[in-house]
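Trainee: Could you look at this predicted model? Sequence included:
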Amino acid sequence: MWMETKTEVEEVSRTRASFSRRVLNSVLLCTGDMEHFDKYMQDKWFVLQLAVWGLRGVTRVILANNPLSGTLILAALYWASPWQGLLGTLGVLASTLTAVIVGQDSAEVAGGLHGFNGMLVSLLMGVFSSAGDWYWWLLLPVCLGSATCVFLFSGLSTLLGHWDLPAAVFPFNIIIILYLLCTGENNPYFPHHPATPPGMLGPNVTELNAVQVMHGIPLGVGQIFACGALGPSLLILGAVVLYSPLLAIHALLGSAVGTLAGLSMAVRHVSLYSGLSGFNGALGCMVVGGLFFTFSWRIHLLAIASAFLSAYADIALSNLLGTVGLPACSWAATLIATLMLLLTGSLAAYRIPIGQVMAPERNLRSQGQWEAGNTEDRESTDV
């Protein structure tokens, strides 16, 4: 009797362990780049494939590459503002379809590389438009601007590829500045709000609210998508965690560094509270902290330095461009990250070629396997 009971307990334990293992494996299949999902989608309808390519393009904005993360981010944008969600969806689809029509590299299209700049252009056009939500004429420049990003991305990729550098969001930054310069504040068809320099103090300066400053740190992650609501920003952060916890940690760390830089420069309180002081720092920290470099303690320190440089450069550029009513967008993080990728010396050994960039955790595993293989080769050749 006792033996039968013991056997039953062992069987129940094995069943539970097997169930937990299956659940864990299912969760792990939804993390990282989800390359197996691309194989599953190969023989599916074009519309379904286009949706997956678009979702990957959505996550490329925040340096991820996961269609489930893209679904969460789109849900967050629609939660914050249905109009902004619609513009973002239209932007990523317009740029991805344009890439398909003009015959861009199929692997790049499937990886979402031709979608994220278009999405950013459409989101920023909506944010700066002073015509209000559901202004349908705005869809015209949204589609044209998003489509134009494909040609800029292709040309810049060829140019920067000689130095193994990504085109990143250079197309977005160029297109949105050109659009705002063309339209102006009083344009009868596409008016927009002028940008305010972060160094400009308001007429009634009040004491700093520490709680709102802390809220500004996760909002800095949301502001990468021009989202200034706390709930949707946390959902966006959750989407990054699904792709890579290490990337999410650097996103929060970079936003905190950017907020600290804003405090040290006494920027307007609204910039601290809304997360605008943190998003360039978040991007600068994420690029270096395990994405384009194999993670180590030295790279972690370099990521923090990149976040500080991106944040201070953003304050400087915002004050400069704000004098003519233009936003600095993500010029600071893009330029600083590009310079970081050109580093020489011992840190250059941690640099990952563009074609081999994956989720940070997978980069670490690949580096470990490569080092283990080299060790075995050395041992086998010893005499």
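Mentor: Received it, and whenever you're ready, just let me know what you need.

Trainee: going forward, measure contacts and count neighbours with C-alpha atoms only.
Mentor: Fine.

Trainee: what about D164, how many neighbours?
Mentor: A total of 16 residues lie near D164 under the criterion other C-alpha atoms under 10 Å.

Trainee: That one and M119: what is the separation?
Mentor: 24 Å (C-alpha to C-alpha, to the nearest Å).

Trainee: Check A266 too.
Mentor: Relative to M119, and taking C-alpha to C-alpha, A266 is found at 32 Å.

Trainee: These two: who's more crowded?
Mentor: Taking neighbours as other C-alpha under 10 Å, A266 and M119 compare with M119 leading, 33 against 14.

Trainee: Tell me if I'm right that that one and L86 touch.
Mentor: No. Applying C-alpha atoms under 8 Å as the test, M119 and L86 come out as separate, 10.3 Å apart.

Trainee: Near the nearest residue to I62 once chain neighbours are set aside, how many other residues are there?
Mentor: Leaving aside its chain neighbours, I62 sits nearest to I224 (7.0 Å; criterion: C-alpha to C-alpha, 6 or more residues apart in numbering). With neighbours defined by other C-alpha under 10 Å, the count for I224 comes to 23.

Trainee: Repeat that for V9.
Mentor: For V9, the neighbour count with other C-alpha under 10 Å is 12.

Trainee: How about the contacts made by it?
Mentor: Residues counted as contacts of V9 (C-alpha atoms under 8 Å, 6 or more residues apart in numbering): none.

Trainee: how near is it to F19?
Mentor: Distance from V9 to F19, by C-alpha to C-alpha: 15 Å.

Trainee: how would you label V205: helix, strand or coil?
Mentor: Taken by DSSP: H, G, I helix; E, B strand; the rest coil, the conformation at V205 corresponds to coil.

Trainee: Tell me the spacing between it and V270.
Mentor: Counting by C-alpha to C-alpha - V205 and V270 are separated by 11 Å.

Trainee: neighbour-wise, which of those two wins?
Mentor: V270 (15 against 9).

Trainee: Check it against this one:
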Amino acid sequence: MRGVAQVVLQPRLSTGALVLAALWAAGREVGLFATLGTLLSTAAAYALGVDRRSVALGLQGYSGCLTGIALVGSLGDHPATYLLTAVGCVLCTVLTAALTTLLAPCGLPVLTAPFCLVTGVLLAAVPAPVPAPDPASATGLTAADLWHAFFANVAQVFLVDNWYVGLAVLVALACAGARAVLAAALGSAVGTAAAWALGAPAGQVAAGLHGYNAVLVGIALGAVLPARTPWNAGYALFGAALSTVLATTLTALLAPLGGRTLTWPFVLTTWALLAAVPHLPRLRAATA
């Protein structure tokens, strides 16, 4: 349960249980591979002797969870998908250990980088889906588009576009505390606004394809990682907007190569902004 919850940077059992239930509600394949991915990567960490506290907190399961969902979403429920999921989950565990060692001197967390690396490699030969042409311009966003985008941004963190999954994830985050759910909600709102400002097609904005990284950045910077100061909220919202811009750029760069953006904008934005914190006194004033 905690492995699922750690996708949104929370260690609570109740959060993971609610999210996993929502994923099963979104479809049998999604729920099954989210469960398998989390179990396999956690089991691999246990078998390889990873620190038991890290395993117990779910820090070894979340990349496997996302990898399983991504693979079944691209390859379907096929025997080869099960094999690739197993291989990918073991690789996620090994890469988590490697990145923990490499990033430790910089004081940076691993985040979802193992998922991005493993899934990117495994799906490199699979052509990236090309979004259908959307006749609606960014200025054509309706009220329905806006509320759907708000919830879909959160759902797309788990690679699904069901708005009710986003609602369930927000409820699950509320179990972890008001700060976490507020950070996610503000990140979603900023991601939608930034995508609109960049001229993204209304259909893609409504489906949450441009705002999910902003949700994760909002949670990471606004509720979890830096010291809590009055400046944190603004820093988190700035990061959410920046991740949306980076997502648009990476999508344009990777699409011709068949690559996936995944959660790279979240990872890169969070790493960059966290690395800057030691030289930004107002953001570390509360550490004393």
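Mentor: It's in. Values in this document were obtained by computation on a predicted structure and should not be read as measured data.

Trainee: so stretch 95-105 of the second structure aligns onto which residues of the first structure?
Mentor: Using TM-score structural alignment, stretch 95-105 of the second structure lines up with residues 152-162 of the first structure.

Trainee: how about the top helix by length along the second structure: buried residues?
Mentor: For the second structure, the helix that runs over the most residues, judged by DSSP state H, is helix 79-103. Residues of helix 79-103 of the second structure classed as buried by neighbour count (16 or more other C-alpha atoms under 10 Å): 81-82, 84-86, 88-97, 99-100.

Trainee: Same question for stretch 258-274 of the second structure.
Mentor: Buried-residue list, stretch 258-274 of the second structure, by 16+ other C-alpha under 10 Å: 258-271, 273-274.

Trainee: cool, stretch 295-302 of the first structure as well?
Mentor: For stretch 295-302 of the first structure, by 16+ other C-alpha under 10 Å, it's 295, 299-300, 302.

Trainee: Off-centre distance for that stretch?
Mentor: 20 Å (C-alpha atoms, centre = their mean, to the nearest Å).

Trainee: Tell me the gap between stretch 27-45 of the second structure and the middle of its chain.
Mentor: Chain-centre distance of stretch 27-45 of the second structure: 16 Å, with C-alpha atoms, centre = their mean.

Trainee: What residue in the second structure is paired with G284 of the first structure?
Mentor: Using TM-score structural alignment, G284 of the first structure pairs with V217 in the second structure.

Trainee: before we move on, what about L90 of the first structure?
Mentor: Using TM-score structural alignment, L90 of the first structure pairs with L36 in the second structure.

Trainee: ok, that match - contacts?
Mentor: Contacts of L36 of the second structure (C-alpha under 8 Å, 6+ apart): 65, 68.

Trainee: following the helix or strand where it lies, which helix or strand comes up?
Mentor: Taking DSSP states H and E as the criterion, the element that holds L36 of the second structure is helix 28-47. Per DSSP H and E, the first helix or strand lying C-terminal to helix 28-47 of the second structure is helix 52-56.

Trainee: residues of that following helix that come out buried?
Mentor: 55-56.

Trainee: helices or strands up against that helix?
Mentor: Applying 3 or more C-alpha pairs under 8 Å, 6 or more residues apart in numbering; DSSP states H and E, one finds that helix 52-56 of the second structure makes contact with helix 28-47.

Trainee: With adjacent residues omitted, what lies nearest to F150 of the second structure?
Mentor: Using C-alpha to C-alpha, 6+ apart, the closest residue to F150 of the second structure is S188 (5.6 Å).

Trainee: where's the residue in the first structure that that neighbour lines up against relative to A333 of the first structure, distance?
Mentor: Correspondence of S188 of the second structure to the first structure, assessed by TM-score structural alignment: S255. According to C-alpha to C-alpha, S255 of the first structure stands 12 Å off from A333 of the first structure.

Trainee: now G118 of the first structure
Mentor: In terms of C-alpha to C-alpha, G118 of the first structure sits 18 Å off from A333 of the first structure.

Trainee: Buried ones in the helix or strand that A183 of the second structure is a member of, by neighbour count?
Mentor: Assigned by DSSP H and E, A183 of the second structure belongs to helix 178-197. By 16+ other C-alpha under 10 Å, the buried positions in helix 178-197 of the second structure come out as 180-196.

Trainee: Show me what the helix or strand encompassing L55 of the first structure is in contact with.
Mentor: Secondary structure from DSSP H and E places L55 of the first structure in helix 46-60. For helix 46-60 of the first structure, the external contacting residues (C-alpha under 8 Å, 6+ apart) are 41-42, 64-71, 73-74, 92-93, 96, 109-116, 119.

Trainee: now it against helix 82-101, angle please.
Mentor: Counting by axes from the mean of the first three to the mean of the last three C-alpha atoms, to 10 degrees, helix 46-60 of the first structure lies at 110 degrees to helix 82-101.

Trainee: Which helix in the first structure has the most residues?
Mentor: The first structure, longest helix under DSSP H: helix 2-29.

Trainee: residues in the second structure aligned with the following helix or strand past that one?
Mentor: Past helix 2-29 of the first structure, further along toward the C-terminus, the next helix or strand under DSSP H and E is helix 35-40. Alignment note (TM-score structural alignment): helix 35-40 of the first structure is unmatched in the second structure.

Trainee: For helix 35-40 of the first structure, buried residues please.
Mentor: Neighbour counts over helix 35-40 of the first structure (16+ other C-alpha under 10 Å) mark D38 as buried.

Trainee: Tell me the gap between that helix and the middle of its chain.
Mentor: In this view, helix 35-40 of the first structure has its centroid 22 Å away from the chain centroid, taken as C-alpha atoms, centre = their mean.

Trainee: With stretch 113-127 of the second structure instead?
Mentor: Stretch 113-127 of the second structure sits 15 Å away from the centroid of its parent chain (C-alpha atoms, centre = their mean).

Trainee: Also stretch 229-241 of the first structure?
Mentor: Worked out by C-alpha atoms, centre = their mean, stretch 229-241 of the first structure lies 12 Å from the chain centre.
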